[in-house]
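In: Okay, sequence plus prediction incoming.
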Amino acid sequence: MFDQSPPHGLPHCAGVGYKPQHFTQIMENAGSVGWLEVHAENYMGAGGRPLAQLAALAETFPLSVHGVGLSIGGEGPLDPDHLARLKALCDRVKPASFSEHLAWSTHDIGFLNDLLPLPYTQTTLTRVCAHIDQVQDLLGRQMLLENPSNYLAFAESQMSEVAFLTEITNRTGCGLLLDVNNVFVSAVNQQTDPLSYLDAFPLDKVGEIHLGGHDEDTDDHGAPLLIDSHGAEVADPVWALLDHVLQRAGPRPVLIEWDTDVPDWTVLEAQAARAHTALATVQA
């Protein structure tokens, strides 16, 4: 069985998504950054420089391992080879946190290079919970599940996203990763209220918060369309939503995600410093 203690493994401070080009600067002076997150699939090899650097980082910083390829919502069984590599990675670096997405990316024998949405039905709920139970039992640790960024809604959904996530935590004991940028992106795209979403969210289950940038576009009807790109600074409305969450929930580990068009370390560290200030304000 996995450890069912509350998801408080990471320090309640600012972290960043680690990129190899920043290794030297992070090791010399991390600034406001107190922990790092890595994508699991980048470190599933048998050795080499990536794992050597990861081992060095793990000696200095708490780590969060963030999966993008399990396809937790997929209709088929989870890939046993992928699970074995994930377990080997977690056993090797002993991260303070492990997380995955509420999404699917597999079909039959194919892998789709995207995180695709799910209808919120009882059938989907049962499947997702079974997959989470399998992952947690294999890893021997709690998993955090991330809320998605949505561009459409399914007519067959039988419950809200928040109700769906809450029921998953009740059935499996998993925690939640609250991506505030995803909340904002989904609210704009579906013309809903992000504050209402956050006020209903089970914040006591949140073990990690993500912030990231998005791109602005318009759909075929001229309505605003936001794309969760992770390729820009965090937008001011997202910072405001973070303040709202922290005021209600208290300090949590807050991560800056920046995965495309990765900037110089000084830019990324400045975003972490802003998250540090938001956390300090709440703590004060």
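Out: Cool, the structure landed.
In: rest of the way, CA atoms for contacts and neighbours
Out: Noted.
In: tell me which strands and helices the helix or strand hosting Thr124 is in contact with?
Out: Under the criterion of DSSP states H and E, Thr124 resides in helix 122-139. With contacts defined as 3 or more C-alpha pairs under 8 Å, 6 or more residues apart in numbering; DSSP states H and E, the packing partners of helix 122-139 are helix 80-93, helix 161-172.
In: Tell me which of these sits most buried.
Out: helix 161-172 (a mean of 17; mean count of other C-alpha atoms under 10 Å).
In: quick one: contacts of that helix?
Out: By C-alpha atoms under 8 Å, 6 or more residues apart in numbering, the residues outside helix 161-172 that reach it are 120, 125, 128-129, 132-133, 147, 174-176, 197, 200-202, 205.
In: now for the residues you listed, which pair is the farthest apart?
Out: Distances among the contacts of helix 161-172 were taken as C-alpha to C-alpha; the most separated pair is Asp133 and Tyr197, at 26.0 Å.
In: From Glu146, how far out is the residue of the chain most remote from its centre?
Out: Distance from the C-alpha centroid of the chain, by C-alpha atoms, centre = their mean, peaks at His221 (30.8 Å). Distance check for His221 against Glu146: by C-alpha to C-alpha, to the nearest Å, it reads 30 Å.
In: what do you get for Val188?
Out: Distance, Val188 to Glu146, by C-alpha to C-alpha: 19 Å.
In: Show the residue spans covered by the helices in this structure.
Out: Along the chain, counting by DSSP state H, helices occupy 23-28, 49-58, 80-93, 122-139, 161-172, 180-190, 194-200, 236-249, 265-283.
In: let's bring in a second model and compare:
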Amino acid sequence: MNISIENQVGVGLRRQHHDYFQQNRPDIGWLEIHSENYFRPGSVSHTTLMSLREQYPISCHGVGLSLGSVDQLNPAHLAQLKTLVDAVNPILVSEHLSWSSVDGQYFNDLLPLPYTEEALDVFCRNVSQTQDYLGRQLLVENPSSYLSFSHSTMPEWEFLVEVQRRTQCGLLLDLNNIHVSAFNHGFDSKAYLEAIDPTTVQEIHLAGYTVSSTDSGEIWIDTHSRPVSEPVWHLYHYWVAKHGMCKTLIEWDADLPEPDVLLNEAQKARDIASEALTSSQVESAS
């Protein structure tokens, strides 16, 4: 395999770490931003980003398009996203399998969809319109979820696969989200992965989660506030050994650690990917 593992692993860039990356320029393959934090050209954050893009490939990861809403896409938001994408020329642009607005009212959360034909039509419409407007492919990320809709007619993985088939978008597989949702809803993480065409996956997210207790029992929450768990590392090893390497991100959004912690997690991803690829090659040769 002629892919450099070193260049394939990145970390999420957060405002608190801007100075560190500017001053130290650590050896990391790429950086991923939350798009909406850089919508203001001329702002300090935007200026910093334009400096860092000279050193690192940048990926734009959005949280505000609300692709699952029956509302029409917000034209102002789309215009700001296109301005950012045109300025940065990112290696990847991604969004979520979720919704966050209704009748023009926005919620500060990524809300789950019912997995029905009606929701599929709406989501695909919005993905296609976004790709047409940006003039490039969008990646769609699988969510973490804590409830399901009784009137869903298909599992999440079938919905996601059909979105990709209809729109020709790419997929961003968040392995932590799969692990969390598998526990919360009682499905098998590897069965989910087996349903995904690996050729459509262009990015993988790795993150940490929090265990919470409720009156109804234990629930796992995708908080992005701690190191990647061992079961998620195992899923990552499984995927890379079977399908090879793609862009991999260490995602950490809350209770941010020192940058060295993020970089150590990135090194662990490189080490696990290297071992997975080696074991796969040995198995193929035997």
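Out: Okay, I see it. Computed from a prediction, not measured in an experiment: that's the story for all the values here.
In: what's the TM-score here?
Out: The TM-score (TM-score structural alignment, normalised by the length of the first structure) is 0.93; 275 aligned residues with a C-alpha RMSD of 1.7 Å.
In: about what we covered before: pick the one among the contacts of helix 161-172 of the first structure closest to Glu28 of the first structure.
Out: Ranked by distance to Glu28 of the first structure (C-alpha to C-alpha), the contacts of helix 161-172 of the first structure are led by Leu176 at 32.2 Å.
In: Quick one: residues contacting the closest one.
Out: Met143, Leu144, Leu145, Glu146, Asn147, Thr169, Lys205, Val206, Gly207, Glu208.
In: possible to save these as a markdown table with distance to Asp137 of the first structure?
Out: Output for the contacts of Leu176 of the first structure, formatted as a markdown table (distance: C-alpha to C-alpha, whole Å):
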| residue | distance to Asp137 of the first structure |
| --- | --- |
| Met143 | 10 |
| Leu144 | 14 |
| Leu145 | 15 |
| Glu146 | 19 |
| Asn147 | 22 |
| Thr169 | 15 |
| Lys205 | 19 |
| Val206 | 20 |
| Gly207 | 19 |
| Glu208 | 21 |
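In: Tell me the one among these nearest to Cys90 of the first structure.
Out: Met143 (11.7 Å).
In: Identify the residues contacting that closest one.
Out: For Met143 of the first structure, the contacting residues are Ser97, Phe98, Ser99, Glu100, Ile132, Val135, Gln136, Cys174, Gly175, Leu176, by C-alpha under 8 Å, 6+ apart.
In: give me that answer again for 7 Å
Out: If you count contacts by C-alpha atoms under 7 Å, 6 or more residues apart in numbering, Met143 of the first structure has them with Phe98, Ser99, Gln136, Cys174, Gly175.
In: Which residue in the second structure aligns with it?
Out: Correspondence of Met143 of the first structure to the second structure, assessed by TM-score structural alignment: Leu138.
In: so how far is Ile91 of the second structure from its match?
Out: Leu138 of the second structure is 11 Å from Ile91 of the second structure, where distance means C-alpha to C-alpha.
In: Likewise for Gly104 of the second structure?
Out: As defined by C-alpha to C-alpha, Gly104 of the second structure lies at a distance of 31 Å from Ile91 of the second structure.
In: What of Leu206 of the second structure?
Out: Distance from Leu206 of the second structure to Ile91 of the second structure, by C-alpha to C-alpha: 18 Å.
In: So the two - more neighbours on which side?
Out: Leu206 (26 against 14; other C-alpha atoms under 10 Å).
In: who's in contact with the counterpart of the more buried one in the first structure?
Out: The alignment partner of Leu206 of the second structure in the first structure, by TM-score structural alignment, is Leu211. With contact set as C-alpha under 7 Å, 6+ apart, Leu211 of the first structure has these partners: Asp179, Val180, Asn181, Val234, Leu255, Ile256, Glu257.
In: Can you give me the neighbour number for the closest residue in space to Leu211 of the first structure that isn't next to it in sequence?
Out: Excluding the flanking residues, the one nearest Leu211 of the first structure by C-alpha to C-alpha, 6 or more residues apart in numbering is Ile256, at 5.1 Å. Using other C-alpha under 10 Å, Ile256 of the first structure has 28 other residues around it.
In: Arg165 of the second structure matches what in the first structure?
Out: In the first structure, Arg165 of the second structure lands on Asn170 (TM-score structural alignment).
In: ugh, wrong one, I meant Lys190 of the second structure
Out: Lys190 of the second structure maps onto Leu195 in the first structure, by TM-score structural alignment.
In: To what extent is the residue lying closest to that match once chain neighbours are set aside buried, counted in neighbours?
Out: Closest residue in space to Leu195 of the first structure, ignoring its immediate chain neighbours: Leu241 at 7.4 Å, by C-alpha to C-alpha, 6+ apart. Leu241 of the first structure sits with 18 neighbouring residues when counted by other C-alpha under 10 Å.
In: show me the contacts for Ala269 of the second structure.
Out: Counting by C-alpha under 7 Å, 6+ apart, Ala269 of the second structure has no contacts.
In: Ile250 of the second structure versus that one, what's the distance?
Out: 8 Å.
In: hmm, back to that, kindly provide the distance from the match of Met143 of the first structure to Ser128 of the second structure.
Out: Remark: distance between Leu138 of the second structure and Ser128 of the second structure (C-alpha to C-alpha) = 9 Å.
In: How about Val161 of the second structure?
Out: Val161 of the second structure is 15 Å from Ser128 of the second structure, where distance means C-alpha to C-alpha.
In: Correct me if wrong: Leu139 of the second structure contacts Leu172.
Out: Yes: contact status for Leu139 of the second structure versus Leu172: in contact at 5.7 Å, counting by C-alpha atoms under 7 Å.
In: picking that back up, of all the helices of the first structure, which one comes closest to Gly67 of the first structure?
Out: With C-alpha to C-alpha, the closest approach to Gly67 of the first structure among these belongs to helix 80-93: 8.5 Å.
In: Relative to the second structure, which residues correspond to that closest one?
Out: Here helix 80-93 of the first structure aligns to the second structure at residues 75-88, judged by TM-score structural alignment.
In: What does Ala272 of the first structure correspond to in the second structure?
Out: Per TM-score structural alignment, the equivalent position to Ala272 of the first structure in the second structure is Ala266.
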